[in-house]
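Asks: Need a 3D model of the sequence below.
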Amino acid sequence: MSNITHARPQDKGRRGAVLAVALGFGMMTTLISAASNAQEVPPVNASQTRAPNPSETLTARQQAIVPIAAFAAAGDIARLNAALERGLDAGLTVSEAKEILVQLYAYAGFPRSLNALAGLMKVLEARKQRGVHDVPGSGPSRAVPQGDALLAAGTANQTRLAGAPVRGALFDFAPAIDEYLKTHLFGDIFERDNLDWQSRELATVGMLSALPGAESQLQAHMRISMNVGLTAGQLRQLVQVLGDHVDADSARRANEALARHLAHLSGSS
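Replies: Predicted coordinates for the structure are as follows:
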């Protein structure tokens, strides 16, 4: 990973802690209601997304992201290590695997993220000892903005992902969390372009599916996943991957969230 200058360490620690609280109290529900009133939203940066697969199936690489994210969020390091092995074999670079596990802390906290990254280190060392040469990948292609420019970039990213400007009573009640979300999650993290937005959303849905009590956020990220180009067919396959490789509860939560979102799109809810 390249050395990119970010916000001050003390600010990032504070932002991460508050971010986890906001995600637990229905922040993404606001995204759904705001996006439903969208007028005209700038398109997502093409360099951050991958074109939808015409066959409506996820690639092996994309499928591998889902259990990695779910096991990391659940804190199941033994199964995470096996999923990381499969992901690296399926074409994930070391850089991409790191990005998934760094992003994890915004949804499941620093302890789970740190433990998962430590697990990745051990997996990579074991593979190296076996003579496996994993592709390092690359760091972000540009420096992450700072100050007012970071807030502007994060606000634009959040709007594109959600489908509309994000506002609501929660952010009026606690404006600090609005700033932290825009500058850190949608700024510091989503400005890092060495993991495309479709991959970040596959990871986020995998994480939230493994976390009981995050159903409203999970449904919102089904919407965001489709906003960045993933199809209903690909998301149905994501549910199948959870059922086949993670557990029935995670698959059920994802399936119910996807069904609610598709019903909303069809006007039946």
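Asks: make it CA atoms for all contacts and neighbour counts henceforth
Replies: Will do.
Asks: and stretch 21-30, how far from the chain's centre?
Replies: Relative to the chain's own centre, stretch 21-30 is displaced by 15 Å; criterion: Cα atoms, centre = their mean, to the nearest Å.
Asks: Measure how buried residue 174 is and give me the count.
Replies: Counted with other Cα atoms under 10 Å, the burial measure for residue 174 works out to 11 neighbours.
Asks: For residue 12, see how far away it is.
Replies: Counting by Cα to Cα, to the nearest Å, the separation of residue 174 from residue 12 is 17 Å.
Asks: Please apply the same query to residue 86.
Replies: Here residue 86 is placed at a distance of 32 Å from residue 12 (Cα to Cα).
Asks: For the two, indicate the residue with more neighbours.
Replies: residue 86 (19 against 16).
Asks: Was I right to think the more buried one contacts residue 65?
Replies: No. Between residue 86 and residue 65 there is no contact, the gap being 9.5 Å when judged by Cα atoms under 8 Å.
Asks: which residues touch the closest residue to residue 209 other than its chain neighbours?
Replies: Taking Cα to Cα, 6 or more residues apart in numbering as the measure, residue 209 lies nearest to residue 250, with 4.9 Å between them; neighbours along the chain are not counted. In this structure, residue 250 makes contact with 209-211, 242-243, judged by Cα atoms under 8 Å, 6 or more residues apart in numbering.
Asks: run this one through as well so I can compare:
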Amino acid sequence: MNRIEKSQETYKQLFGNGVPAAYATDPDFQDILSRFIFGEVFSQGKLDNKQRELITLVVLATNQTLPQLKAHTHAALNVGLTPVEIKEAIYQCAPYLGFPKTLNAIGEINEVFKARNIALPLESQKQVEEDNRLDKGLAVQVEIFGDIIAKMRESAPVDQKHIQDYLSAFCFGDFYTRGGLDLKTRELLTLCIVSCLGGCENQVKAHVRGSLNVGNDKETMITAITQCLPYVGFPRTLNALSCINEIIPEK
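Replies: Below you'll find the model as predicted:
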């Protein structure tokens, strides 16, 4: 298939038989958009449409492009993602975006779930308690990043050690330990989230290492960042690719 045929087939899989509203007012622009996103980007690399939609959801949440987030929540369900997988991907955004933006995204997703008669709340995926969230979070953190975590915690200034505890207990304990998504997927989504935030190159490099440690190879990371491109543009995409190439040089 050429890219026009690919775009039409992929769009139908994601959104059904409808026609984008922009064709009524901006047909040239919509052709460029559809043929690039659905005719090229969606077929680059080896990720399946479920993985691509999870990435798209967290990128749209990061951007706070909420109408598109709602549309892609429908698409995510259409390609077979479960409500739990969708919600967990968005919950994963909270440590990096903050609560207000994450709540905005949750609100849009809940509207889609209600429209599709998906009962809320979903089954809890919580796997920590108050007395073990720090320890379990720290264990996951070490699994992803290795011995550097102990050094990072030890070297933190006294008046900033609480931030290291928050990082372990909140970011990794409250979220990374949850069910619904495996560690490999969560870390790949986190790489995409921080890649879409400006000025986070140090964190991008750290999560390239982390993603590699949990089993995502360079090709997978490049495909994931490519999936982000239509939604964040070339500057941030090229910055992320530069970080990947620095941590995992070409052979």
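Asks: about what we covered before: what does the residue nearest to residue 209 of structure 1 correspond to in structure 2?
Replies: In structure 2, residue 250 of structure 1 lines up with residue 236, judged by TM-score structural alignment.
Asks: element containing that match, please.
Replies: Mapping residue 236 of structure 2 onto the secondary structure by DSSP states H and E places it in helix 234-247.
Asks: post-alignment, that helix versus structure 1, mean distance?
Replies: Mean deviation of helix 234-247 of structure 2 relative to structure 1 after superposition (mean Cα distance after the TM-score superposition for structure 1): 1.9 Å.
Asks: distance of residue 124 of structure 2 from residue 37 of structure 2?
Replies: For residue 124 of structure 2 relative to residue 37 of structure 2 (Cα to Cα), the value is 34 Å.
Asks: Which part of structure 1 matches the helix or strand where residue 32 of structure 2 lies?
Replies: Element membership for residue 32 of structure 2 (DSSP H and E) is helix 27-37. On structure 1, no counterpart of helix 27-37 of structure 2 exists by TM-score structural alignment.
Asks: all helices of the stretch 151-251 of structure 2, in order?
Replies: Along the stretch 151-251 of structure 2, counting by DSSP state H, counting those that start in this stretch, helices occupy 161-166, 183-195, 201-213, 218-232, 234-247.
Asks: Pick the most buried one from these.
Replies: Most buried of the helices of the stretch 151-251 of structure 2, by mean neighbour count (mean count of other Cα atoms under 10 Å): helix 183-195, with a mean of 24.
Asks: okay, and that one goes to which residues in structure 1?
Replies: Correspondence between helix 183-195 of structure 2 and structure 1 is established over residues 197-209, with TM-score structural alignment as the criterion.
Asks: Give the equivalent position in structure 2 for residue 175 of structure 1.
Replies: Alignment of residue 175 of structure 1 against structure 2 is given by TM-score structural alignment, with residue 161 as its counterpart.
Asks: State the distance from the nearest residue to its match once chain neighbours are set aside to residue 163 of structure 2.
Replies: Here the nearest residue to residue 161 of structure 2 in space, its sequence neighbours aside, is residue 153; by Cα to Cα, 6+ apart that works out to 7.1 Å. Going from residue 153 of structure 2 to residue 163 of structure 2 by Cα to Cα gives 9 Å.
Asks: Same question for residue 216 of structure 2.
Replies: Applying Cα to Cα to residue 216 of structure 2 and residue 163 of structure 2 gives a distance of 28 Å.
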